[in-house]
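Asker: Quick one, structure for this:
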Amino acid sequence: MASLAAEGGLSRAPFARRFTGLAGQPPLTYPTWWRRTVAAGLLRRDVSVGETAARVG
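Answerer: Take a look at the predicted model:
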């Protein structure tokens, strides 16, 4: 998170507050939510569990 904050020109705490305000969730939980969302979409399209796991990590 520190490198993302630095990229945005902010320290970690202000970055986390801004990210949470914009994304609706903290920056450390967002990647998990995103992977689950992508995985759910793949599984709905009948992609195998193994292929889904390989794609989303």
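
Asker: contacts, neighbours, all on C-alpha from now
Answerer: OK.

Asker: Can you tell me how far Phe19 is from Glu7?
Answerer: 13 Å (C-alpha to C-alpha, to the nearest Å).

Asker: run this one through as well so I can compare:
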Amino acid sequence: MRKGMSGRQLLTAQAALAGSVAAALFVKELPGIVRELRIYRMTGGLRAHHRYP
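Answerer: Below is the predicted model of the structure:
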């Protein structure tokens, strides 16, 4: 028997690690994203072209 991980196990582990890092970054940035969306909606969003050229 070979010792170590197979290629599929290594790929799965890397995908899980990358997914957890992406999820942590998203959760960390979520308050700022919500704040930016709120400001965007207050300024009129897509309908504000005539107000802000």
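
Asker: quick one: TM-score?
Answerer: Overlay of the two chains. TM-score (TM-score structural alignment, normalised by the length of structure 2): 0.39; 27 aligned residues with a C-alpha RMSD of 2.4 Å.

Asker: Of Phe19 and Glu7 of structure 1, which one has the most company?
Answerer: Phe19 (16 against 11; other C-alpha atoms under 10 Å).

Asker: Could you check which helix or strand contains the more buried one?
Answerer: Using DSSP states H and E, Phe19 of structure 1 maps to helix 12-23.

Asker: next one: Ala15 of structure 2
Answerer: Using DSSP H and E, Ala15 of structure 2 falls in helix 7-42.

Asker: Leu42 of structure 1 now?
Answerer: helix 30-44.

Asker: Kindly report the same for Ala53 of structure 1.
Answerer: Ala53 of structure 1 belongs to helix 49-56, assigned by DSSP H and E.
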